[in-house]
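>>> give the three-dimensional model of this entry:
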Amino acid sequence: MKKLLLSLIAVSALAFTTQAQTEKGKFMLGGNVEFKSIKENGASKSNTNFNIVPSVGYFISDNFAIGTGVGFGFAKTQAGTTALPNAATKTQEFVVAPFARYYKGINESFKFFGQLSVPMAFGNNKVTADGDNYAKISKYNNVGVALSPGFAFFPSKKFGIEFSVQGISYNNNSIKDNNGTKIGDSDKSFSIGANFFAPKIGVQFYL
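Model (predicted):
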């Protein structure tokens, strides 16, 4: 009887550990940071990309959270020629990405999840001929929808390491000049499928 009681206590403890990270009323804090610098052959300077989008979510029920990410993106591309060696283009954008996520437990340390997000980016494009004086030439809005599967590993009940892949996504990008006139047609794209050899890796804190 004593062994049975201890076994029941152990099972209950494991169930609590599994539930503790994603139970109703908990918060999840995370996000992503990306930096990339590539120097093309013959270019005087490197192309750079930087993105930071911290996120916060709240579990409105066990294993189901809603939240949003808010951040900033920056990209600079060298476009120099022999005549204009310092010519470059620069993109700056404000990013908002509301999401909903559902977890399905495997055991006390692993859970699958599916995330539906609506990433939106609002930015502008600038150019320079001398590398110093930038002039805005256009602005753009990018709105998308993405459904991404993944799984989380929990070394502790307040910390998770995530691996996710892109599943299904749709993007609509619209560009306008400084007068608000639309430039060309909207760039719409749809993709389905996941590259399991190129997962996204991230961390989340559960409070």
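>>> please count neighbours and contacts with C-alpha atoms only from this point.
Noted.
>>> and the helices in the protein, which stretches?
Assigned by DSSP state H, the helices in the chain fall at 2-20.
>>> what residues are up against the residue most central in space within it?
What sits nearest the mean C-alpha location of the chain, by C-alpha atoms, centre = their mean, is residue 32, with 5.7 Å. By C-alpha atoms under 8 Å, 6 or more residues apart in numbering, the contact list for residue 32 reads 51-54, 202.
>>> adding neighbour count, write these out as CSV.
Formatted as CSV, the contacts of residue 32 follow (neighbours: other C-alpha atoms under 10 Å):
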residue, neighbour count
51, 19
52, 17
53, 19
54, 17
202, 15
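>>> give me the subset of these lying in strands.
51-54, 202 (DSSP state E).
>>> which of those residues sits closest to residue 40?
Comparing the ones in strands among the contacts of residue 32 against residue 40 with C-alpha to C-alpha places residue 51 closest, at 20.6 Å.
>>> how near is that closest one to residue 190?
23 Å (C-alpha to C-alpha, to the nearest Å).
>>> now do residue 118
Distance from residue 118 to residue 190, by C-alpha to C-alpha: 14 Å.
>>> which of the two has more neighbours?
The neighbour count for residue 118 versus residue 190, taken as other C-alpha atoms under 10 Å, is higher for residue 118 (18 against 12).
>>> wait, the more buried one sits on residue 70?
No - applying C-alpha atoms under 8 Å, one finds residue 118 not in contact with residue 70, separated by 11.8 Å.
>>> need the contact partners of the lengthiest strand in the chain.
Once the chain is assigned using DSSP E, the strand that runs over the most residues is strand 135-156. Residues outside strand 135-156 that contact it (C-alpha under 8 Å, 6+ apart): 108-128, 160-178.
>>> mind running it again at 7 Å?
109-128, 160-178 (C-alpha atoms under 7 Å, 6 or more residues apart in numbering).
>>> hmm, back to that, how about the contacts of residue 32 in JSON lines, adding distance to residue 147?
Shown next, in JSON lines, are those (distance: C-alpha to C-alpha, whole Å):
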{"residue": "51", "distance to residue 147": "21"}
{"residue": "52", "distance to residue 147": "20"}
{"residue": "53", "distance to residue 147": "18"}
{"residue": "54", "distance to residue 147": "19"}
{"residue": "202", "distance to residue 147": "17"}
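>>> quick check, nearest of the residues you listed to residue 80?
residue 51 (23.9 Å).
>>> how close does the residue lying closest to the closest one once chain neighbours are set aside sit to residue 93?
Nearest-residue entry for residue 51: residue 73, 4.3 Å, with adjacent residues in sequence omitted and distances by C-alpha to C-alpha, 6 or more residues apart in numbering. Computed as C-alpha to C-alpha, the residue 73 to residue 93 distance reads 5 Å.
>>> let's see this one next to it:
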Amino acid sequence: MEKFLLSALVTGAIFTNAQAQIATGTTMMGGNLNYWGPTSKNDNNQAGYSSTTKNKQFEISPIVGRFIAENLAIGIDARFSFSKTNSHYPIFSSNYTFAGEYYEQIQKGRSINVGPIIRYYKFVSEKAAFYGQFSGGYTNNYISSYTSAFSNEGIYTPSTSGSTRSEGFYGQVSPGFVFFPINKLGLELYLPGLSYNRLIDKTDDSKRVDASLGANFGLRYLQMGAFFYLGRS
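Presented below is the predicted three-dimensional model:
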């Protein structure tokens, strides 16, 4: 009985406070800033080798939008992403024994996405709301790689390099949650959600079309952002 009453009170409070709105004509400005930099290492002390991979990725996503109806906004999203991966791993001989040499590979990338967004808010209290966002548009990516081999004594062998370019379009549906400490400032948590990409990949000597569908709902994909809501009273 106590649990029922508590649940009823919470539900009643939510519906009582769910009168907050974002009026037509409000302008939102802000975006998301993210950094990702994990390192993985695999040691094999018995064989006397180890492999290491270091990843760094920085992403900034400014968004400007305007509410064309109550709680409904349209706008422009421009996303810029820069990454670097440094891999260090052993070379094995034909019989799978350690050959005494290592590969070192450095891979750098950049990605640009630009396109319109549509966002709709559903308030659950005076200061909190869930939203759903659809975005889509043009994407352009570039990846370059440099690989070299060296022995335990530090002797390098000739290196190789290559690059890949791709461009096309993307579509994404993302869920999010926003908290308003004051009416004109929203602090957000959101997930990338469902995404679709159709790209034309161009390497130094080939070309192909690649289409992919992704679903990123795990907590490790959780990102943060902040927006100003100009004109909101």
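>>> ok so, going back, ok, average deviation of the longest strand of structure 1 from structure 2?
Its matched residues in structure 2 lie on average 2.3 Å from strand 135-156 of structure 1 after superposition (mean C-alpha distance after the TM-score superposition for structure 1).
>>> check the offset of that strand from the chain's centre.
Chain-centre distance of strand 135-156 of structure 1: 4 Å, with C-alpha atoms, centre = their mean, to the nearest Å.
>>> residue range for stretch 152-160 of structure 1 in structure 2?
Mapping stretch 152-160 of structure 1 onto structure 2 (TM-score structural alignment) gives residues 178-186.
>>> end to end on the matching stretch, go ahead and measure it.
This stretch, stretch 178-186 of structure 2, spans 6 Å end to end (C-alpha to C-alpha).
>>> do the same with stretch 60-76 of structure 2
14 Å.
>>> can you check stretch 37-55 of structure 2 too?
OK, stretch 37-55 of structure 2 end separation, C-alpha to C-alpha: 5 Å.
>>> flag every buried residue along it.
Within stretch 37-55 of structure 2, the residues scored as buried using 16 or more other C-alpha atoms under 10 Å are 49, 51, 53.
>>> got the contact list for the residue nearest to the second one when sequence neighbours are not counted?
In other words, residue 51 of structure 2. Ranked by C-alpha to C-alpha, 6+ apart and with sequence neighbours excluded, the top spatial neighbour of residue 51 of structure 2 is residue 89, at 4.3 Å. Residue 89 of structure 2 makes contact with 50-52, 102-104, according to C-alpha under 7 Å, 6+ apart.
>>> let me have those in CSV, extended by distance to residue 10 of structure 2.
Below are those laid out as CSV (distance: C-alpha to C-alpha, whole Å):
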residue, distance to residue 10 of structure 2
50, 54
51, 52
52, 50
102, 60
103, 59
104, 57
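>>> which stretches in structure 1 count as strands?
Using DSSP E, the strands of structure 1 run over residues 27-38, 47-61, 64-78, 88-105, 110-117, 120-128, 135-156, 159-164, 168-177, 187-192, 200-206.
>>> for residue 13 of structure 1, which of the ones you listed is the nearest?
Comparing the strands of structure 1 by C-alpha to C-alpha, strand 135-156 comes nearest, at 13.4 Å.
>>> picking that back up, any chance of TSV for the buried residues of stretch 37-55 of structure 2, columns distance to residue 230 of structure 2?
What follows is the buried residues of stretch 37-55 of structure 2, written out as TSV (distance: C-alpha to C-alpha, whole Å):
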residue	distance to residue 230 of structure 2
49	57
51	51
53	44
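>>> roughly how far does the alignment partner in structure 2 of residue 96 of structure 1 sit from residue 150 of structure 2?
Alignment note (TM-score structural alignment): residue 96 of structure 1 maps to residue 114 of structure 2. Counting by C-alpha to C-alpha, the gap from residue 114 of structure 2 to residue 150 of structure 2 is 41 Å.
>>> what of residue 218 of structure 2?
Per C-alpha to C-alpha, residue 218 of structure 2 is found 39 Å from residue 150 of structure 2.
>>> looking at those two, which has the bigger crowd around it?
Using other C-alpha under 10 Å, the more surrounded residue of residue 218 of structure 2 and residue 150 is residue 150, with 18 against 10.
>>> can you report how many residues neighbour the counterpart of the residue nearest to residue 51 of structure 1 in structure 2?
If you follow residue 73 of structure 1 across to structure 2 using TM-score structural alignment, you land on residue 81. Residue 81 of structure 2 is flanked by 17 other residues according to other C-alpha under 10 Å.
>>> got it, and residue 9 of structure 1?
12.
>>> tell me the contacts of it?
With contacts defined as C-alpha under 7 Å, 6+ apart, residue 9 of structure 1 has no neighbours.
>>> quick one: map it onto structure 2.
With TM-score structural alignment as the criterion, residue 9 of structure 1 has no equivalent in structure 2.
>>> how close does residue 19 of structure 2 sit to residue 70 of structure 2?
Applying C-alpha to C-alpha to residue 19 of structure 2 and residue 70 of structure 2 gives a distance of 12 Å.
>>> again, but for residue 157 of structure 2
Distance, residue 157 of structure 2 to residue 70 of structure 2, by C-alpha to C-alpha: 64 Å.
>>> how about residue 32 of structure 2?
Residue 32 of structure 2 is 23 Å from residue 70 of structure 2, by C-alpha to C-alpha.
>>> residue 11 of structure 1: which of the contacts of residue 32 of structure 1 is nearest?
Nearest to residue 11 of structure 1 among the contacts of residue 32 of structure 1, with distances taken as C-alpha to C-alpha, is residue 202, at 29.3 Å.
>>> just checking, the closest one touches residue 162?
Yes - here residue 202 of structure 1 reaches residue 162: they are 5.0 Å apart, a contact under C-alpha atoms under 7 Å.
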